[in-house]
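Trainee: fold the stuff below for me.
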Amino acid sequence: MDYWCYGLSADDILERIPNTETYTLSSLYPDTLYYFWLSARSQRGEGATTPPIPVRTKQYVPGAPPRNVTVEATSPTTINVSWLPPPVERSNGAIVYYKVFFVEVGRSDSEATVTTLNSTSIVLDELKRWTEYKIWVLAGTSVGDGPRSYPYTV
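Mentor: You can find the predicted model right below:
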């Protein structure tokens, strides 16, 4: 059995599997399309191959936080927060939500208010006047939450 990852040159076979009836592949990337094909081998050589069989690995949680997070206080009680999705190669699937956490500086992270949304920006309003907040963001797939961004204070 041979296999190949979508996006590579057709000449870049990733692995040639020894003669066996079953085999478990490991170290594959999440949410990645692979092509597999089989052929019989005998003392006379290798037979014809099957047509390529496409298989996509399952999604996983994002492997990186959202990028380019910006936080800006626009009034004594309002903060604009925006960001870009994690890099595509680290998304590990379709990003289906973001979570924005914010908490007053000096309070425990466990006391943070969490807002879940599917856009890449939010206006935090009705905040305490002249109060510093710590803010961070994470992205999630249908499997779960990825790592959180660096916490920003504003």
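Trainee: C-alpha only now, for contacts and for neighbours.
Mentor: Will do.
Trainee: how far out from the middle of the chain is the host helix or strand of residue 36?
Mentor: Assigned by DSSP states H and E, residue 36 belongs to strand 33-37. Mean-position distance between strand 33-37 and its chain equals 21 Å (C-alpha atoms, centre = their mean, to the nearest Å).
Trainee: what does it rub up against?
Mentor: Strand 33-37 has contacts (C-alpha atoms under 8 Å, 6 or more residues apart in numbering) with 1-6, 49-57.
Trainee: go with 10 Å
Mentor: In this structure, residues lying in contact with strand 33-37 by C-alpha atoms under 10 Å, 6 or more residues apart in numbering are 1-8, 13-14, 28, 49-58.
Trainee: residue 139 touches residue 100, doesn't it?
Mentor: Yes - in this structure residue 139 lies within contact range of residue 100 using C-alpha atoms under 10 Å: 9.1 Å.
Trainee: shared neighbours, those two?
Mentor: 116-117, 120, 148-149.
Trainee: neighbour-wise, which of those residues leads?
Mentor: For these, the largest neighbour count, defined by other C-alpha atoms under 10 Å, is 20 neighbours, found at residue 149.
Trainee: residue contacts, that one?
Mentor: Residue 149 sits next to 64-69, 83, 86, 100, 135-139 when contact means C-alpha under 10 Å, 6+ apart.
Trainee: filter these to the buried ones?
Mentor: If you count burial by 16 or more other C-alpha atoms under 10 Å, the buried members of those come out as 64-67, 69, 83, 86, 100, 135-139.
Trainee: also this sequence, please, to line up against the first:
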Amino acid sequence: VDRQSQFIQGYRVMYRQTSGLQTPSAWQSLEVKVPAERTAVLTNLKKGITYEIKVRPYFNEFQGMDSESKSARTTEEAPSAPPQSVTVMTVGNNNSTSISISWDPPPTDHQNGLIQDYRIWCLGNETRFHINKTVDAAIRSVVIGGLFPGIQYRIEVAASTSAGTGVKSAPQHIQI
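Mentor: Take a look at the predicted model:
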């Protein structure tokens, strides 16, 4: 390798996203133009995503063999956007004390990792009327019963990753 290093002009660090997609994304590359350099920092990677990484030496237009691919996952963060399309409606007849809440996940590029659960806040005008609920990430709607007639409730929903709870949805109000 030392004898061949005089023929290495630089390296291409090639990387692509492999998680969160049906097929891996296209390869992106970072040029390392100093042959003696043995490290590179990849910037602007998505949070909580697995990347495949390999290195290719080059000399002018000649390309060397790719290194063995390695996988690395970026650190998760709490979601940076709220769940989308939050809807709240009463369930049953006019005297019902139950509501149905439904939502869609935050946009993919704001999930910042694997969504583990959703937190739902159903807040009345006093703390004794508050009901909070946590549901698994696969669930997209929930019914909350036992609400008090004559009370206005404020409903908010947020997604959570292993790094924490993300941004709450805009409040939805409903009078029971």
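Trainee: any chance of the contacts of residue 149 of the first structure in JSON lines, with secondary structure and distance to residue 39 of the first structure too?
Mentor: Rendered in JSON lines, the data for the contacts of residue 149 of the first structure read as follows (DSSP: H, G, I helix; E, B strand; the rest coil; distance: C-alpha to C-alpha, whole Å):
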{"residue": "64", "secondary structure": "coil", "distance to residue 39 of the first structure": "39"}
{"residue": "65", "secondary structure": "coil", "distance to residue 39 of the first structure": "42"}
{"residue": "66", "secondary structure": "coil", "distance to residue 39 of the first structure": "43"}
{"residue": "67", "secondary structure": "strand", "distance to residue 39 of the first structure": "44"}
{"residue": "68", "secondary structure": "strand", "distance to residue 39 of the first structure": "48"}
{"residue": "69", "secondary structure": "strand", "distance to residue 39 of the first structure": "50"}
{"residue": "83", "secondary structure": "strand", "distance to residue 39 of the first structure": "48"}
{"residue": "86", "secondary structure": "coil", "distance to residue 39 of the first structure": "39"}
{"residue": "100", "secondary structure": "strand", "distance to residue 39 of the first structure": "51"}
{"residue": "135", "secondary structure": "strand", "distance to residue 39 of the first structure": "55"}
{"residue": "136", "secondary structure": "strand", "distance to residue 39 of the first structure": "51"}
{"residue": "137", "secondary structure": "strand", "distance to residue 39 of the first structure": "48"}
{"residue": "138", "secondary structure": "strand", "distance to residue 39 of the first structure": "45"}
{"residue": "139", "secondary structure": "strand", "distance to residue 39 of the first structure": "42"}
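Trainee: ok, which stretches of the first structure are helices?
Mentor: Secondary structure of the first structure (DSSP state H): helices at 88-91.
Trainee: ok, and the closest non-adjacent residue to the residue nearest the centre of the second structure?
Mentor: The centroid of the second structure falls nearest to residue 111 when counting by C-alpha atoms, centre = their mean (1.9 Å). In space, not counting the residues next to it along the chain, residue 111 of the second structure is nearest to residue 79; the distance is 4.5 Å by C-alpha to C-alpha, 6 or more residues apart in numbering.
Trainee: show me what that neighbour lines up with in the first structure.
Mentor: Alignment note (TM-score structural alignment): residue 79 of the second structure maps to residue 62 of the first structure.
Trainee: re the thing from before, next up, the contacts around the residue nearest to the centre of the second structure.
Mentor: With contacts defined as C-alpha under 10 Å, 6+ apart, the neighbours of residue 111 of the second structure are 46-48, 76-83, 105, 159-161, 166.
Trainee: in the first structure, which of these still touch?
Mentor: Using both residues aligned by TM-score structural alignment, their matches' C-alpha atoms under 10 Å, the first structure keeps these contacts from the contacts of residue 111 of the second structure: 47-48, 76-83, 105, 159-161, 166.
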